[in-house]
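>>> Below is the sequence, then the predicted model.
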Amino acid sequence: MEGPLLFAEDDTAGEVPRRLKSWRCLIVDDDEGVHQSLAFAMNNLPVLEGRIEWLHAYTAREAREILERERDVAVIMLDVVMEHEQAGLELVRVIRNELGLNDTRIILHTGQPGFAPEITAIREYDINDYRTKAQLTRGHVYTCLSSAIRTYRQIRAIAQGREQLRRIIEAGDELMMQVDEAAFARGVLAHFAQLLDTGLSGFALTATRPDSLSLQPLLVAEGQHAGRAGRSLNASEAAEALACCLQSLSGHGVAWGARGAALCIRSHPGAVLCLYLDLQVPDPESVDPGVIDVFAGHFASCLDNRSLLHQLQHDAYHDRLSGLPNRRALGEELGRCLVAGQTSGLSLALIDIDAFGEINETLGHAFGDELLRGITARLRTSATPEVMVARISADIFAVLGAERRITPEFVLPLFAEPFTVGGEESMVSVTVGFTRLGDVEAQAGGELLEAAFQALRYAKTYQRGQLAWYDPALTSQTHERVRLLNGLRHALQGDGLYVVFQPQVSLEDQRLIGLEALMRWRTEDGSVIPPDRFIPVAEQSGLIRELGFFVLREACSLLARLHAEGHAGVRMAVNVSAVQFRNPSFLSELRQIVGASGMDAHYLELEITESIAMEDSAYVREALEALRTMGVQLAVDDFGTGYSCLAQLKQLAFNRLKIDKAFVHDLSEEEADASIAGVVIQIGQRLGKEVIAEGVETEAQAQILGRLGCREAQGYLYGRPMPVAELYRWLKSRA
């Protein structure tokens, strides 16, 4: 396709302008910035005596429509992740299999390196290159496009009728998948012999510079050179062949000697595959130079793809920052040990760097990266060759080896000395989970790794900064959590979850002043799961948000009914978890629920924990102020079980302190004034806040609380948590 006339700067009047070829390139990306950046990067830059004509598509569907009508697209710059994770690779399949565009070159790019294409996709769909968007600099773009267009031009030449070269292309695709470098080189040398119509007598070697050619060992040696494989090219034995190779390496195309011919194939990363064949009567006129160019260009692309495949293979099993094996490599090694029956006697330690996120935020990612490299170096230096060291997440390292080696006495001292980062010494605290693999019942390597994570999670929960050993009971607990979580999701979709209500009364006259809404779960077999079992699971999984709003809807609906039926002044208390409270949509959904119920927001009381109340973050302060503006009351739940700053507590717009039932249970007349319950009541009085005690079960407890100045209470003495029907019977009996 011919493009517009382009003039050189020194054009003079009367001269015929030269016409440059136009290469059509399609950008497929949902990011407008990528389109602009690529077009700008190649602005006015000639490529292979031509210019780039850009076509633009922002979705896979638009790209398909363009390619159905434009069949001469040379290169497609394609985003891996667009409408969904597989959109890019699905479009590649359409391009190759449905549209039949096998000549068009494809360069993949992505802004999400975690979605790198699998090696099989690179192979099956003939993808030229893969880059992250961060690598799409002007130099990289020019190099990638030049290489791809060169390949496209050469493949087009093949498509125009050179049957011999088609066979070469097919052979190249097969050779590219050769794992062994010598086998690949032998195959290329054999096809070079076919091209020159001669027998297979010659050699092949790789080099990076002309001055290193004579020093490189021969990868392949055939015919009269047989036996030289693995040896360098001796100048005295093969002076003419060496000179011929140097001539091809310093120039382009085939170099002809008196008794042979050489061809050097250059790959993208800078390596060169040098081929030499013995010839009885070398004849430069016997081979079309265009055929040689296509031959060299195609196998150069094969070399590029092999390099890409090797890089992807390496990245699939190694961490780029540290160079250590990654989680996938560790999992496969554990699986190999399991299949071979070698887990007995092996231990696995997972080392978690405490507060690594804070280190990055406070000191910067460059500091964090250097620290990780320092830890890597120390682990590598200390480990013996039979010990595997891996980095399996941002801040977790793994050490796998014999039980006698992987012990606390080996791991912990590694972190007793400071690390030198940026010229400064820095101490690192770690939490370690140890697992004797022989103690784990597993069917796959992933299960062994999960057992190790269970030990680490236990250590982080209960012994942060120290260590913990794997206990088979941890696996049972994990299975129980999974079972509870699945059951909880099922219950949320059905009718297994319901809300009960516990009365709150005035201690002075036992008058009903409020209700607390509490979640309950009844399974299909009729058994009731206690909240202390399923609430932690719901919080860890994030399901607590849905549960919380379910309780709020039920509570607000009931309170609106009670007020309409004459129980004016009764308030409704609802617990709000930290996960639910910190969700950005919490306030808007709360307003929607209150508005839909028709109740007065002043009679809704949200119970929050001390940890939320004391959190000094802009969001928490703004949320508490928004609730106060709405008229919603606030109670600090289980007050006394956490750590509260009274000066900060005084600043909060809350209405009520709630004494934890543990402090009520231990009340005695002799020590009442000095009890924690007594102190909480005094704090409430000083702050001018109401105090309510929960867990009141006896008249004695109620009398002591009343004498201490507490005016509100809830507990079994007044009423248990009740379903709605039972609550109405309770209300009727009191009336």
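Nice, I can see it.

>>> When you work out contacts or count neighbours from here on, use the C-alpha atoms and nothing else.
Fine.

>>> ok, for residue 336, nearest residue in space, not its chain neighbours?
Leaving aside its sequence neighbours, residue 336 sits nearest to residue 445 (CA to CA, 6 or more residues apart in numbering; 7.5 Å).

>>> and the comparison structure, right after this:
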Amino acid sequence: MTAQHDLQLDEPFLFAEEGPAHPDDAASVLHWRCLIVDDDEGVHQSMVFAMNNLMVEGGRIEWLHAYSAREARELLARERDVALIVLDVVMEHEQAGLDLVRAIRVDLGLADTRIILHTGQPGFAPEIAAIRDYDINDYRTKSELTRNHIYTCLASAIRTYRQIRSIEASRQQLRRIIQAGNVLMSQADEATFAQGALELFSGLLQIESSGLTLLHHPGSSIAELQVVSASGEWRARTGQALTSLGEDIRNCCLRSLESRQAEWGATGVALSIPGRDGGMLVLYLDALPQARRLVDDSVLEIFVAHFSACLNNRLLLGRLHHDAFFDRLLGLPNRRCLNELVEAHYADGTQAQMTLALIDIDRFGEINEALGQTFGDALLQAMAGRLEASVQRKAMLARLSADIFAVFGPSDWVTPEQLLPLFATPLSVLDQETMVSVTIGLTRLVEVEASDGAAALEAAFQALRTAKTTQRGQLAWYSPDLSRQTHERVNLLNGLRMALRSAGLFVVYQPQIALGDRRLIGLEALVRWRTESGEPIGPDRFIPVAEQSGLIREIGFFVLREACGVLASLHREGDARLRMAVNVSAIQFRHPAFLQELKCIIADSGIDARCLELEITESIAMEDTVYVRETLDALHAMGIQLAIDDFGTGYSSLAQLKGLAVDRLKIDKAFVRDLNEADADASIAGVVIQLGRRLGKEVIAEGVETEDQAMLLGRMGCPEAQGYLFGRPMPLDELRAWIGRQPA
């Protein structure tokens, strides 16, 4: 699918107000049928709005619409007289647009219809072969399609279409010229392209190819014009200046440059072909004046229009080739270019001497959002400048994504000792001194098991991810163990997705006890996973994978639904005051639909919301954001109890905690395990109990495994506990049996 991009509307044209029909709306007015093929409705609307009531080449545009490649192909099979197709490159899949282009030109045989490609994905460039072989007029990103560009692109394409169709008598001859021009367009050498155009020009005039070509570059003076290629008696003049040629030839060429059309002299004809960049190709042929009668002016116009398009497409091909290998903002090699260089080192056996480092700017997204894209771009440019000054010719510098740079070079140079000092001093960004923190992942190519560029890049990214997971501002080296860990995470994630669709995931329940009388007061719902082969996978293995992949949200709501259903059943069977505690992940809690989905689960189960307790992490509770505060207040207003899980392991602000809408602090099992009689009150568990009492919060200790721990916690004033001493996490049938064994 394409990314969402509204077309930019500047103000170069005045649009006529709608009103009564005018005489020029009569059937005699030309209508250009233009088809928009895009899966984004906004693009259709913006394009139509941009061209509203504008005349193009003496006619009005009649819009046709298709929202997929398949729909467009069916429409074009019925509607043959279509002047222009504005086509999204990426729709159902990445090749949908280009496949449609092939169908238009090959299967449907629409050779005259003009095609403009556009895309909402700046990093995507269509195949160069497709632009050359299938006569594509233009290629633009959607962000480039301002009202000016829309009108200019459409007018240019429709002008070409009109001219092609108006010369029916010369159709076959022009088609041969167009086909030959498309072949010439792919020629990298300017002289070869110019000479080919000259020979086609002589064929059009039905005379011998004896002449020369001149290329006028944008910004250059007439005095700098030189002969690019030559044939016949002029062959020896290649490289000479226009000023060195005869007066008649010189004047003929100068008149053509000024008029931008064919100009006849006493002994020859000059034809100027303009390019979009302001350049001009001048063709000069020896020809007698009577040769003028052999070609219609409109045919010459078509010839000029087509070769002008060829000149423009040569610029486009050059831009596409540059974009395929270089970053547009910084001009640095991109990922593809780096990959090919790494591949070359594997091919010639020199990989053992090379190291690849990836440098990620920490929190670049936040910087961009807070200070704006202009500052972000300037920061990237300053970063690139700092790296380029250090790298020089010792290594290759590339930009792989928005905020990730790569340095690839000899292992004795690409080292932490060389790279880290580069960021010890501020960067100058828009005349401001700005410190940046970076995280670095490094890999020695000799340690990568697979021998190709993609594997080396993936290894470096694995090292970078490891460094970012450990702590930003650090660095990590790749080792083969990282690949094995990544493979294990992928397998776990795939298995976890399958488990969600089957019965692999299930919920167990651990009792929560009042320490005073050992009465059951609640349960904590905990998720477990058993594979199809019967192997249990511990939460410490699959929960981090679920959090990294975002699957934790789906798992969290699965546990909530199961737990609320069990609580409703237990209420019907016994104590209606029994509460159920369920963990809520940060990802689940921050999702915009969290409250609504929670309300639906409570309503479907029929439980009293006051009997549900949600356990959130200390980091979530301490977030001083509007969303977190409003969500906590909304949960409290619903009657839902809130507990801070593993309290004391994070960084709590007492000022925030005092006003926080939470009911219970949960002492982490690590603090319970370290309890002893001698310093109980001074222990972290003792501090949490006293803090809870002062703030009016309930306290529960988890991980209680011995009677001594339970007795000590009771004496310290902790009212509630859970742990193996009272009961392990149990499936529902075991829980019911356990409840049945408790004293009445």
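Arrived safely, thanks for sending. Bear in mind that the values here come from a model prediction, so they are computed numbers and not experimental data.

>>> re earlier: what residue in the second structure is paired with the residue nearest to residue 336 of the first structure?
In the second structure, the residue paired with residue 445 of the first structure is residue 453, using TM-score structural alignment.

>>> got it, and residue 543 of the first structure?
Match for residue 543 of the first structure (TM-score structural alignment): residue 551.

>>> Identify the residues contacting its match.
Shown in contact with residue 551 of the second structure (CA atoms under 8 Å, 6 or more residues apart in numbering): residue 497.

>>> how near is it to residue 370 of the second structure?
From residue 551 of the second structure across to residue 370 of the second structure, the span is 29 Å (CA to CA, to the nearest Å).

>>> Quick check: the residue nearest the centre of the first structure vs residue 315 of the first structure, distance?
For the first structure, the residue nearest the mean C-alpha position is residue 114 (6.0 Å; CA atoms, centre = their mean). Distance of residue 114 of the first structure to residue 315 of the first structure, computed by CA to CA: 11 Å.

>>> same deal with residue 644 of the first structure?
Distance from residue 644 of the first structure to residue 315 of the first structure, by CA to CA: 49 Å.

>>> Show me which strand runs longest in the second structure.
Among all segments of the second structure classified by DSSP state E, the strand with the greatest residue count is strand 519-530.

>>> Any idea how far that strand is from the middle of the chain?
41 Å (CA atoms, centre = their mean, to the nearest Å).

>>> Name the residues of that strand that come out as buried.
For strand 519-530 of the second structure, the neighbour count (16 or more other CA atoms under 10 Å) marks 520, 521, 522, 523, 524, 525, 526, 527, 528, 529, 530 as buried.

>>> Pull up the aligned stretch in the first structure for the helix or strand just after that strand.
Next along the chain after strand 519-530 of the second structure, taking DSSP states H and E as the criterion, comes strand 536-537. With TM-score structural alignment applied, strand 536-537 of the second structure matches the range 528-529 in the first structure.

>>> ok, and what's touching that stretch?
Residues external to stretch 528-529 of the first structure that are found in contact with it (CA under 8 Å, 6+ apart): 520, 521, 522, 523.

>>> Apply 6 Å and report the result again.
The contact list for stretch 528-529 of the first structure (CA atoms under 6 Å, 6 or more residues apart in numbering) reads 521, 522.

>>> Stretch 355-362 of the second structure too?
Residues from elsewhere that reach stretch 355-362 of the second structure (CA under 6 Å, 6+ apart): 403-411, 437-445.

>>> Show me how far that stretch is from its chain's centre.
Relative to the centre of its chain, stretch 355-362 of the second structure is centred 19 Å away, using CA atoms, centre = their mean.

>>> Kindly report the same for stretch 40-59 of the first structure.
Counting by CA atoms, centre = their mean, stretch 40-59 of the first structure comes out at 33 Å from the chain centroid.

>>> Please measure how far the first residue of that stretch sits from its last one.
For stretch 40-59 of the first structure, the end-to-end distance is 21 Å (CA to CA).

>>> Could you give me the buried positions within it?
By neighbour count on 16+ other CA under 10 Å, the buried set for stretch 40-59 of the first structure is 41-42, 46-48, 50-59.

>>> I'd like to know how far residue 25 of the first structure sits from residue 135 of the first structure.
19 Å.

>>> The longest strand of the second structure against the first structure, how far on average?
Superposing on the first structure places strand 519-530 of the second structure at an average distance of 1.1 Å from its equivalents, by mean CA distance after the TM-score superposition for the first structure.

>>> I'd like to check what contacts that strand. Which residues are they?
Contacts of strand 519-530 of the second structure with the rest of the structure, by CA under 6 Å, 6+ apart, involve 504-513, 536-537, 578-582.

>>> Just the buried ones among the residues you listed, please.
Buried among the contacts of strand 519-530 of the second structure (16+ other CA under 10 Å): 504-513, 537, 578-582.
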